[in-house]
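Participant: No sequence on hand, only this structure:
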């Protein structure tokens, strides 16, 4: 079941804190094994040296609502967009991507100011708090290749640094299991429908958001306080 299938009408979390709320949270966040919890991972040994201020990164790590919501609070980000990467323009819709047959992953395009934050730091945030990179073709109860952990490098240098960082984390045994994140260069990004943009900001009491995605944003604030900015950058604020 996908994140959007759980959207429904926005309503207060009348069962939050109760037994039903606890069960709902457990059901959403557990697959066949407990997910890795957010934690501060090592800084990448190697990083991209960008020659121009504005650069683009594209990451996929489960439901794009949460991934976008996290990076909207990171200092140095110029714009974010939820969307699809890995497939073709013809299949870049939610309805088709949800089938798991399009090669698309729910992804987020991030334009960042390289004078304020580096690609390596974005990778550190992505692997530390945005998702569990050891879950193959799933995140919690979101199952399918559309929820895979993937990096879509925009330059050869990004691809090299991403590969090096994954090797670094595996060598350090940063997770209990091996990282399964794929590196997929040469794949275009397509923006998702307006409904999916800024979803965490517009739907804070939606149960899936409150129990699954918002805790990741809270983890960013706790684990990376120097990167945190209180006001999320909305797509309507985007300059990129």
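Facilitator: Perfect, thanks for sending it. Note that this is a predicted model, so its numbers are computed, not measured.

Participant: make it CA atoms for all contacts and neighbour counts henceforth
Facilitator: Noted.

Participant: Tell me where this protein has helices.
Facilitator: Secondary structure of the chain (DSSP state H): helices at 19-29, 64-71, 94-97, 119-125, 156-171, 199-202, 207-208, 214-223.

Participant: okay, those, which one's buried deepest?
Facilitator: Mean neighbour counts were compared across the helices of the chain using mean count of other C-alpha atoms under 10 Å; the top stretch is helix 64-71, at a mean of 28.

Participant: got the angle between it and helix 214-223?
Facilitator: Angle, helix 64-71 to helix 214-223, by axes from the mean of the first three to the mean of the last three C-alpha atoms, to 10 degrees: 20 degrees.

Participant: Mind giving me the packing neighbours of helix 64-71?
Facilitator: strand 77-85, strand 105-113, helix 199-202, helix 214-223 (3 or more C-alpha pairs under 8 Å, 6 or more residues apart in numbering; DSSP states H and E).

Participant: Next one: the residue nearest the centre of the chain relative to residue 132, how far apart?
Facilitator: In the chain, the centroid-proximal residue (C-alpha atoms, centre = their mean) is residue 67; its distance is 2.8 Å. Residue 67 sits 12 Å away from residue 132, going by C-alpha to C-alpha, to the nearest Å.

Participant: Also residue 194?
Facilitator: As judged by C-alpha to C-alpha, residue 194 and residue 132 stand 26 Å apart.

Participant: okay, those two: which has more neighbours?
Facilitator: residue 132 (25 against 12; other C-alpha atoms under 10 Å).

Participant: was I right about that one contacting residue 139?
Facilitator: Yes - taking contacts as C-alpha atoms under 8 Å, residue 132 lies within contact range of residue 139: 6.9 Å.

Participant: Quickly list what's touching both of these two.
Facilitator: residue 61 (C-alpha atoms under 8 Å, 6 or more residues apart in numbering).

Participant: Residue 214 and residue 157: what is the separation?
Facilitator: If you measure residue 214 against residue 157 using C-alpha to C-alpha, the figure is 32 Å.

Participant: Would you mind putting the helices of the chain into TSV with distance to residue 230 alongside?
Facilitator: Below are the helices of the chain laid out as TSV (distance: least, C-alpha to C-alpha, whole Å):
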stretch	distance to residue 230
helix 19-29	25
helix 64-71	11
helix 94-97	29
helix 119-125	16
helix 156-171	28
helix 199-202	12
helix 207-208	22
helix 214-223	9
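
Participant: Presented hereafter is structure B, for comparison with structure A:
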């Protein structure tokens, strides 16, 4: 791995799901679940779940751009959640589960907008893509009990029913991008 590090912030529904997917990618050094896109200072999980803060459950991904690019992260993002479902992913419903790319600089904005156009043109999803492409203002890390949730709780029904299929899809569609195909 090189010494270079970049950060991406993505929201694709439940952050347990998103963390479980991106943590398995080669070139990803860290994935932190948290909250982005809202107005309240230092929100808690309960605050965000109430829908009153405007935050989305998101992950902040620290990655080595020489091993995996921001554009490649977005390729995985588009395939592992439903970007046509407004304010929900499966049974998880509310603005905190919206699809969003929180860009860190103008270059990420350009890459994100181009990636969104490409996915829409290819008709990867049957409906209209509702993913927001917005600047990151502040990211608040989630409480410690949310970190590495899937790895620590794989036998929980939510993990087996909701997260396992996303991880399986990642293995099937992106085997060449995995740190370890046996994870």
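Facilitator: Ah, there it is. Note that this is a predicted model, so its numbers are computed, not measured.

Participant: Which positions in structure 2 sit opposite stretch 136-144 of structure 1 in the alignment?
Facilitator: Mapping stretch 136-144 of structure 1 onto structure 2 (TM-score structural alignment) gives residues 86-94.

Participant: Aligned counterpart of residue 19 of structure 2 in structure 1, please.
Facilitator: Structural alignment (TM-score structural alignment) places residue 19 of structure 2 against residue 68 in structure 1.

Participant: on that earlier part again, dump the helices and strands packed on helix 64-71 of structure 1 into a markdown table; add distance to residue 172 of structure 1 as well.
Facilitator: Below are these laid out as a markdown table (distance: least, C-alpha to C-alpha, whole Å):
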| stretch | distance to residue 172 of structure 1 |
| --- | --- |
| strand 77-85 | 28 |
| strand 105-113 | 27 |
| helix 199-202 | 33 |
| helix 214-223 | 19 |
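
Participant: For residue 126 of structure 1, which of these is the nearest?
Facilitator: Nearest to residue 126 of structure 1 among the helices and strands packed on helix 64-71 of structure 1 is helix 214-223 (9.9 Å), distances taken as C-alpha to C-alpha.

Participant: Where in structure 2 does that closest one fall?
Facilitator: Using TM-score structural alignment, helix 214-223 of structure 1 pairs with 164-173 in structure 2.

Participant: How far away from the center of its chain is the matching stretch?
Facilitator: Taking C-alpha atoms, centre = their mean, to the nearest Å, one finds stretch 164-173 of structure 2 lying 14 Å from the centre of the chain it belongs to.

Participant: Not counting stretch 46-63 of structure 2 itself, show me its contacts.
Facilitator: Here stretch 46-63 of structure 2 has contacts from 5-15, 18-19, 22, 27-40, 43, 94-98, 139, using C-alpha under 8 Å, 6+ apart.

Participant: Are any of these buried, and if so which?
Facilitator: Among those, those buried by neighbour count (16 or more other C-alpha atoms under 10 Å) are 7-15, 18-19, 22, 27-29, 31-38, 43, 94-98, 139.

Participant: Contacts only, for residue 135 of structure 2.
Facilitator: 102-105, 109.

Participant: cutoff 6 Å now
Facilitator: 102-103 (C-alpha atoms under 6 Å, 6 or more residues apart in numbering).

Participant: Can you tell me what it aligns to in structure 1?
Facilitator: By TM-score structural alignment, residue 135 of structure 2 lines up with residue 185.

Participant: ok, its match to residue 158 of structure 1 distance?
Facilitator: Taking C-alpha to C-alpha, one finds residue 185 of structure 1 at 9 Å from residue 158 of structure 1.

Participant: Can you tell me how far the aligned partner of residue 150 of structure 2 in structure 1 is from residue 54 of structure 1?
Facilitator: Counting by TM-score structural alignment, residue 150 of structure 2 corresponds to residue 200 in structure 1. Counting by C-alpha to C-alpha, the gap from residue 200 of structure 1 to residue 54 of structure 1 is 25 Å.

Participant: And for residue 135 of structure 1?
Facilitator: 31 Å.

Participant: mind checking how far the match of residue 150 of structure 2 is from residue 71 of structure 1?
Facilitator: Separation of residue 200 of structure 1 from residue 71 of structure 1 (C-alpha to C-alpha): 12 Å.

Participant: Which residues are in contact with each of the two?
Facilitator: With the criterion set as C-alpha under 6 Å, 6+ apart, the contacts of residue 200 of structure 1 and residue 71 do not overlap.

Participant: quick one on the thing from earlier: quick one: contacts for the match of residue 150 of structure 2?
Facilitator: residue 69.

Participant: hmm, try it at 10 Å
Facilitator: 65-70, 206, 208-210, 213-214, 217, 232 (C-alpha atoms under 10 Å, 6 or more residues apart in numbering).

Participant: close enough to count as contact, residue 214 of structure 1 and residue 25?
Facilitator: No - using C-alpha atoms under 10 Å, residue 214 of structure 1 is not in contact with residue 25, being 11.8 Å away.

Participant: shared neighbours of the two, anything?
Facilitator: Shared contacts of residue 214 of structure 1 and residue 25 (C-alpha under 10 Å, 6+ apart): 207-208.

Participant: distance of the nearest residue to residue 139 of structure 1 once chain neighbours are set aside from residue 138 of structure 1?
Facilitator: Excluding the flanking residues, the one nearest residue 139 of structure 1 by C-alpha to C-alpha, 6 or more residues apart in numbering is residue 62, at 5.3 Å. Residue 62 of structure 1 sits 7 Å away from residue 138 of structure 1, going by C-alpha to C-alpha.
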